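[1] Have a look; sequence and predicted model below, questions after that.
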Amino acid sequence: MMDQVSNHSLFGCLVTWAESSIDGYNGLRKANEAFLKAVIRYSCFNELHLFLHEGQISAFRQDWKEYLRQYGAGKNINILPVHDLPSCFQRHAYSVFHCGDPYISDLAALRERHASSLFPITGRAHSLSDDARLSRIRDLIFSPVKPCDSILCSSKAQKTVMKRLISSASASVSDTVGRAVPYRGQVSLIPLGIEPARQEAVPSGAGDVLQILCLGRLSAADKMDLHPLLLALNDLFEEGTVSRFQLVIAGAGDASGEYVRSLLAQAYEFNLEDCIRFELSVDDEKREQLLAEADVFVSLADNVQESFGLAPLEAMRAGIPVILSDWNGYRDLIVSGQEGFLIKTTSADHDDISRSLSLVSKTQAQLIQAQGVAVDIEALKTALSTLLMDESTRKAMSGAAIRRVNETFSWPLLIDQYHRLVDDLRQEASRIRHHQGRAVGMPYQDVFGHYASVALQETDFLVATDRGLRVLLMSERGFFFNQLSHLLDKNEIREVIRKLVTPQSVSNMQKLFPERQTLLFLLSWMLKYQLVSFSDEAEGRKPSFPGLPDWFKVEDPCQVCGLVFPEQLRSKWIKPVITQYVRLIQSYVNDIDSSEEGSESSLIQSIAQSVIEWMDDRLLQAIGWFAEDHTLTSYGEVLKLLESKGVEALIEAYPHWYRNIQKEFFQHVRVIRSLLSRVKQDLSEINHYFFSGSRQLASGLISIRNLQLDSGSPVYQLTFNNGEHLVYKLRDLAIDQLLVGYEQSMAQSLNGWLQDPDALGVFRMLNKSFYGYVEFIASETVSESDDLETYHRRMGVAAGFCLMSGLTDIHSKNLHLSGNKPYLIDAETALHNPVIMQLQAELQNPELSFLRGMQDSSLGLTGLMKVWENFHICQIRYSSVKLENGELVAEQPQTITAFLDHLLMEKGRHSLDGCHPPVASQYGKAFVEGFRSSVSAISQYSEQWCDYLKSMTGFEVRYQPRWNLNDARKQFRDLHVVRELQVLSRERLKGYLLRLAKRITLAGEVSQRWLDAPWQEPVSVLAESVAEGWQASEQRDFVRKLGESGVFVKRHDGTLQEVSRDYFSVNTIEKQSELIASLADHKLRDRFLNACQQMIEGWFEQHINAGEGMPEELRQEVLEALADRERKA
């Protein structure tokens, strides 16, 4: 072995090393290896002793061979096994002995036992949150550590933590032995370093899309949580601030683990999946490539184990501006605003739920602490938008980052500092006294409480964010780690959000939840996930509206007799509304009412009855809120309290509810007035066109019945005093006339080509441009048909007709049967883009295009095939409560009723009997026969058919955007049934609705990413119109004019407002004409029809799912009714 030599400097080191291929990237090991390499390259030590476990030495020699050859040639470097430490301590006087770990007690003990002379020991502190029991810190206190020994801390924050840990450990010792035992070593500050950077700025990543790089281990429990970054990017993306970027999340992680999956799920929910790339395997070469391509680096450390941040330093060395959380050692890396930005963090004292837990589950305790640290998302958004949008700022910060690295963190400078420290260590000493009464486990708040920029105070006011409201209303799922499930409960989260719809102080929340010991953690976590935010207002600004009108207060009994009220006790608040409603329409009713003078008006009774049903729903909802606010469920008690306070209490408590009722009331009045005046004006034409062959002409109306479902233009059944019925539709009927009208329509022509005048039903129609009248066809049930072969053949004809017309939304209610003849009730969706696009794909390759089955085929997209599967209809309820046995209870969001018009019944079997093959299977060939004949006839007369299509230019059709319609309907219902939305200011409600509309429409755009560019639709431009409609209590339809590129929104009065002039890229008239013309080629037509036939027959035989989506309870009711009917028969 080597002898001690005078003036000979000897550096010893206990090396922590592992093959990267085995363990992947490890920050602690990386930092220790970087320090060791810097000592080898830049230090003045003559000799180095590197100690490793014996089994590692061979691989270490091979791995470090090139580096040692290049930079260590001038030094005497010995690689030794750790078991040689005692003998080496005896034989050598080390200038310093280093350990890549702060717990140097074992080395001090070895030195005490074996060294012939004293030498300094240094240990590098890294994560200091691992020793929850403080046992290793106590070991330091009790060990023979000397004033010549020092623990090296990389940041000021870490140095403070180290001192606090020592203080806590000393206190625990004092509690046990009754005497304070000081730590006798030193705690010094020497940052970690990096190789010097080139002086010139490094160009930003190539390409048109700016790259945001997050580099580090993918773990929320011991690294950082990236969900807040996604929340910020989601805001910027949906607000339109930043539209193009790529977020690269790089580092060791488990692709199937909860954390990565949660990031992916949130990215999909926020429509960001195309903007995010994961790199879960990052070696040194890949790391350099990612840094070379990045434009912005982001690291939002929130974990107490993080103490410095090598990855940000690497980014700065590469000339990349950094965005860092204002947390621990990160705040030492940069000056915010010069080399990048520090983002404010907020935390609170969570020790009551994590300190004791740290003894048994350190990882979970650290996760709790980390989840209780919130970054300022607004500041993060500002930093991101600045660096992404301002190239000059990026360049300036790039140069500043390089200078900062070279002037503060370069290894040559830091190794010089280390040499000076080693020279001084024998003269330094530190003694620390400890206090009694410390709790067991890691005192996170005492030790790390200073990490966050600010602490959550009892005097702070918090308020639910729009994201919080979306989570409350389940329009957004939200996320928390499974390890926190004992601390976070979805229902409790929603309950806290509900209380914070208006600003509340933290202290008041503690009073509201006195038994919630973890409330501070919950609030901190909610801050972190942008569910709540700090509020400058002590109280929210509640919207106010004028009180009840004078006419409501006048005791004027309702003059309309025969009205039925759903419940008599609350009817007294509805009757004044009905009385006023009747006043407003009375003169219009008188002009068209056929009732004799002095007799009861059945017309006004029918109109008023529909208003009662609507008004009762709205009133019951407010009463339900009122009951909830006063913790009552008894209907009688609620009404008694409401009577004592007056109905004004509802208006004051729920102002948006009152405003919405006002809007709906006057909309309804305007629609009915308009209808009545139009019928009076058009009565002569109506008699001439519809009733000229009747025994008696009509002179007035006797009733009006609302037929409108959840959406669409208003539709009413009109009953005239001659016993005849018509349907009034508030839309242009030109497209219906051309398709299924009684004269010179496409359906008539097809019937002629097929030589079957009853193949498709046609209607008499009187179109008045903005509205029109349609012949009323009473629907029969299929079970009444004695010729199911003909029924299915004609349904096949209807399917071919719909496909060749590009129709969609052909559901059971839209397809009536009369005289075994199918009638298309509404043909307002002609030339629908998805149907035509899919038909085009099928004609390009018929043999392969139908492999995905009926649902994704052009025929499936018409909706007509659902007639054999759907035997129920759903209608949204606009009240979330109902009265049951004198109690107010929760109501289902939809009314679901059976609709059996197309139910097949034959020889003891029916469509819902659950047997295989289904009863419809035997009629598949009849359907195919009708379908083939229809498509073939249209193809043979393609010129005439295309002429029809071209004549559609300028016709209005309903446009169904490519989005989730259920999401839009849910939001419209929420406006009527969610109590929390009632207290929002009008401005905030407007912003909330617009944001939600943007999300729904953006999701529609993202869902089209696989489509060819011409077929993609810019759905997000509809967001403002959607939100405006919601706020105006309107479910607005969108309209396109065929042959044109614009899209319009239809208002409640039937008028159109242009939304976008350049919305559609494909002229569907030209495209469908082109496809029809191609079918004139009999070879292509036969290929298409043969492939389609194979799909249809297979579907009828094997894939019909009769009763799809029908609730089981309703199915059983239907089955019992059918069985009873069979028994009676």
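    Yep, that arrived. Here the structure is a predicted model, which means the values were calculated and not measured.

[2] make it CA atoms for all contacts and neighbour counts henceforth
    OK.

[3] Which strands or helices does the host helix or strand of residue 972 pack on?
    Using DSSP states H and E, residue 972 sits in helix 965-977. For helix 965-977, the packing partners by 3 or more Cα pairs under 8 Å, 6 or more residues apart in numbering; DSSP states H and E come out as helix 986-1006.

[4] before we move on, back to that, can you state the direction angle for the helix holding residue 972 and helix 986-1006?
    Here the directions of helix 965-977 and helix 986-1006 differ by 170 degrees (axes from the mean of the first three to the mean of the last three Cα atoms, to 10 degrees).

[5] in stretch 379-392, what's buried?
    380, 381, 383, 384, 385, 387, 388 (16 or more other Cα atoms under 10 Å).

[6] so how far is that stretch from its chain's centroid?
    The chain centre lies 24 Å from the centre of stretch 379-392; the measure is Cα atoms, centre = their mean, to the nearest Å.

[7] now swap in stretch 57-67 and tell me
    50 Å.

[8] before we move on, what about stretch 936-949?
    That offset, for stretch 936-949, works out to 45 Å (Cα atoms, centre = their mean).

[9] got it, and stretch 378-391?
    Taking Cα atoms, centre = their mean, one finds stretch 378-391 lying 23 Å from the centre of the chain it belongs to.

[10] now what about it, what contacts it?
    Contacts with stretch 378-391, where a contact means Cα atoms under 8 Å, 6 or more residues apart in numbering, come from 210, 229, 232-233, 235-236, 241-242, 296, 321, 323, 341, 343-344, 393-394.

[11] re the thing from before, show me the buried residues of stretch 379-392 that map onto helices.
    380, 381, 383, 384, 385, 387, 388 (DSSP state H).

[12] so where do the strands sit in the stretch 401-550 of the chain?
    Under the criterion DSSP state E, counting those that start in this stretch, the stretch 401-550 of the chain contains strands at 454-455, 461-464, 504-505, 532-534.

[13] which helices and strands sit right next to the last one?
    Going back to what we said before, that points to strand 532-534. Counting contacts by 3+ Cα pairs under 8 Å, 6+ apart, strand 532-534 is packed against strand 461-464, helix 519-528.

[14] how far away is the residue lying closest to residue 968 once chain neighbours are set aside from residue 874?
    Excluding the flanking residues, the one nearest residue 968 by Cα to Cα, 6 or more residues apart in numbering is residue 1000, at 7.3 Å. Distance check for residue 1000 against residue 874: by Cα to Cα, to the nearest Å, it reads 22 Å.

[15] again with residue 816
    Distance of residue 816 to residue 874, given as Cα to Cα: 18 Å.

[16] Neighbour count for the two, which is higher?
    Set residue 816 next to residue 874 and count neighbours by other Cα atoms under 10 Å: residue 816 wins out with 22 against 15.

[17] Around residue 76, count how many other residues there are.
    12.

[18] give the contact list for it.
    Residue 76 makes contact with 46, 47, 48 under the criterion Cα under 8 Å, 6+ apart.

[19] also this one, for the comparison:
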Amino acid sequence: MSNAAIYFHPDGYDTTGAQLMGRHSAGESFLRGYLRHAQADQVHLFNASTQPPLHFKPLLDRIEPHARAIRWLARTSRHHLADPGCLYLPQPTLAPEAWIRRPLGRNRYSLCGITHTTATHRATDLLADMMTAPVEAWDALICTSDAVRSSVHVLLEQTREHLRAQLGASRFPTPEITTIPLGVNASDFTPSAEQRSAWRERLDIPQDAVVALYLGRFHAAGKMNPATMALALEAAAGSTGRPIYWIVAGWASTDDKTAAFHRQVQAFCPSIHYRPVDGRPPETRFSIWSAADFFISFSENVQETFGLTPIEAMAAGLPSVVTDWDGYRDTVRHGIDGFRIATTAPRPGLGRDLAYRFANDWVPYEGYLAAAAQTTGVDHAAAVTAIAALVTNPDLRRRMGQAAARRAQEHFDWAAIIPRYQALWSELAARRAAAAPEASDLAVIVDNPRRLDPFQLFATYPTGLLTSETLVRLAPGMTQAAARTRLTAELSSLGGWALPGSSEVDLILGHLVEHEQAKVGDLTPLFAVHRQGIVERGLLWLVKFAVIELVSPPEVTPGG
């Protein structure tokens, strides 16, 4: 199986922050699964942060204590990615990463990204930019559901149509776009009779009561509107004449918003025995499932692409009542693991004003999401029927829960998903190895036209340019000791990372002492090849601070 370097930044994997998002949970789950199940002797982590690897040991130990060797690759050493052969990105950033790779060689390694939400402007721009970036056939974008894969294809085809009409373009990058679902570490959600009893006692829930559970971030506009769940539970309680307890485990961005969320939801289900829980602590996120009899989640928001909580519920042996919506459709089998409730959206063309207002910043992102979600219908009657069936039929709950647990273990445990990642990376490696030589008209393009060398982009700003024929000499009265004092001043050393080092400066000055003056083209060969460009531009740093001078400075044009 092929390996990959995992792009590592703590923001992608740390679930202990106050603003816990779905991508954090998904990242933590993936990394734990990869460390457990990857068929590789060595784990490669690409350190995308500015912190040293030792700084992340507590985080990695918390995610998954591991015995295998970890090789850290520094953020400044992308050329070493040729060893694992692939860089796995926990986001769809193929386009900018392809430009970063370009000067190193288009086939030096593969890129493999993944979609999470694809509704933000940043996400859609990243996807569209793949059509003009040096993305290759040995790169891949993993879509977490068939629905999001379809939407990505729509976006890319619209981008191609624009480029055809506007520019006459006929050749476009063709990265692999495939569907691989998110996974879970199923054993982390194994139900426990002790936890069930403890949670019910803590929440004042009778041991024989029927309990529904919702777990997730609280954001009616940006996540899902909980009123549809509340209305369905309220109606099901009325139709069955049975008491229903509802554990609502989650979090909003502030305590006040959390309290407001609970207050607003309860107004829609006054007869439901409502039990709020902070869903952020790890001990809660993994144990609260044991308290429930079924899971409920009515997503109808375009920010969703997969939905991790339904498969967490499945791993916990819970049947689910979820909407028939993007990734939920790929996980819960209707009538087998639970029930999927039909959703209906407006026809294409009726949301152009929403997109236009969002594009113009007339409405915020959450306002755009809310407007789309509020006009997506959920089949209330079907939802009530499904909930009532689970409330009144313990055998149905048991059968569906058992089927769900088997499906989670066999299809969605990382033990089953990680090999699919590695098989994809193997396929990309084979394509890369078999690639034909690059077309000559593309081979000359190694720089990102949006991130050009400043001395190319702004070449007309100065009076003139330094060339290999330019003559330089020591400034009058300058000595090496005086130069050292001047160049180590705070104002002189700004941007020092891009300048010659002290030993290199000494060599330049020593040469000029010996030869009085020298051409730039005679000075630079005194240094290692990879330092020659730095030394050449650094000569103008020495000119700037009057350590050396140009024998014939460029002349300023009269007038102007």
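    All right, it came through fine. Keep in mind that this is a model prediction, so the values were computed, not measured.

[20] Show me the one of the helices and strands packed on strand 532-534 of the first structure that comes nearest residue 133 of the first structure.
    Closest to residue 133 of the first structure of these, according to Cα to Cα: helix 519-528, at 22.3 Å.

[21] And the contacts of the closest one?
    Helix 519-528 of the first structure is contacted from outside by 228, 346-350, 368, 371-375, 456, 487-488, 493, 510, 513, 532-533, using Cα under 8 Å, 6+ apart.

[22] Please apply the same query to stretch 407-425 of the second structure.
    Outside stretch 407-425 of the second structure, the residues that touch it by Cα under 8 Å, 6+ apart are 1-4, 30, 33-34, 36-39, 86, 112, 180-186, 311-312, 314-315.

[23] picking up where we left off before, which of the contacts of residue 76 of the first structure sits closest to residue 289 of the first structure?
    Nearest to residue 289 of the first structure, judged by Cα to Cα, of the contacts of residue 76 of the first structure is residue 48 at 33.3 Å.

[24] related to what we said a few turns ago, for residue 1095 of the first structure, state which of the contacts of residue 76 of the first structure is nearest.
    Nearest to residue 1095 of the first structure among the contacts of residue 76 of the first structure, with distances taken as Cα to Cα, is residue 48, at 77.7 Å.

[25] Distance to residue 972 of the first structure and mean neighbour count for the helices and strands packed on strand 532-534 of the first structure - can I get that in JSON lines?
    Output for these, formatted as JSON lines (distance: least, Cα to Cα, whole Å; neighbours: other Cα atoms under 10 Å):
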{"stretch": "strand 461-464", "distance to residue 972 of the first structure": "21", "mean neighbour count": "25"}
{"stretch": "helix 519-528", "distance to residue 972 of the first structure": "26", "mean neighbour count": "24"}
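
[26] Turn the ones you listed into JSON lines, columns for distance to residue 307 of the first structure.
    Formatted as JSON lines, those follow (distance: least, Cα to Cα, whole Å):
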{"stretch": "strand 461-464", "distance to residue 307 of the first structure": "30"}
{"stretch": "helix 519-528", "distance to residue 307 of the first structure": "20"}
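
[27] between the ones you listed, which gets nearest to residue 639 of the first structure?
    When those are compared by Cα to Cα, strand 461-464 sits nearest residue 639 of the first structure, at 31.2 Å.

[28] For the closest one, give the aligned segment of the second structure as residue numbers.
    Alignment note (TM-score structural alignment): strand 461-464 of the first structure is unmatched in the second structure.

[29] Skipping adjacent residues, who's closest to residue 542 of the second structure in space?
    Spatially, and ignoring its direct neighbours in sequence, residue 542 of the second structure is nearest to residue 548 (5.6 Å; Cα to Cα, 6+ apart).

[30] hmm, back to that, any of the contacts of helix 519-528 of the first structure buried? List them.
    228, 346-350, 368, 371-375, 456, 487-488, 493, 510, 532-533.

[31] Report how many residues lie close to residue 194 of the second structure.
    10.

[32] Show me how to select, in ChimeraX, the buried members of the contacts of residue 76 of the first structure.
    Buried residues among the contacts of residue 76 of the first structure (16+ other Cα under 10 Å), as a ChimeraX selection:
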select :47,48
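
[33] Switch the contacts of residue 76 of the first structure over to a markdown table; also include secondary structure and distance to residue 520 of the first structure.
    Below are those laid out as a markdown table (DSSP: H, G, I helix; E, B strand; the rest coil; distance: Cα to Cα, whole Å):
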| residue | secondary structure | distance to residue 520 of the first structure |
| --- | --- | --- |
| 46 | coil | 56 |
| 47 | strand | 55 |
| 48 | strand | 51 |
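
[34] export the contacts of residue 76 of the first structure to JSON lines and tack on distance to residue 936 of the first structure?
    Below are those laid out as JSON lines (distance: Cα to Cα, whole Å):
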{"residue": "46", "distance to residue 936 of the first structure": "95"}
{"residue": "47", "distance to residue 936 of the first structure": "93"}
{"residue": "48", "distance to residue 936 of the first structure": "90"}
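
[35] Tell me the one of the contacts of residue 76 of the first structure nearest residue 87 of the first structure?
    Among the contacts of residue 76 of the first structure, and counting by Cα to Cα, the member closest to residue 87 of the first structure is residue 48, at 15.8 Å.

[36] rewinding a little: closest to residue 1027 of the first structure among the buried residues of stretch 379-392 of the first structure?
    Set against residue 1027 of the first structure, the nearest of these by Cα to Cα is residue 381 (24.1 Å).

[37] State the distance from the counterpart of that closest one in the second structure to residue 426 of the second structure.
    Using TM-score structural alignment, the equivalent of residue 381 of the first structure in the second structure is residue 384. Residue 384 of the second structure is 47 Å from residue 426 of the second structure, where distance means Cα to Cα.

[38] Please apply the same query to residue 226 of the second structure.
    Residue 226 of the second structure is 43 Å from residue 426 of the second structure, where distance means Cα to Cα.

[39] which of those two has more neighbours?
    residue 226 (23 against 19).

[40] Which residue ranges of the stretch 751-900 of the first structure form strands?
    According to DSSP E, counting those that start in this stretch, the strands that the stretch 751-900 of the first structure contains are 765-767, 772-775, 815-818, 821-824, 872-876, 881-884, 887-890, 894-898.
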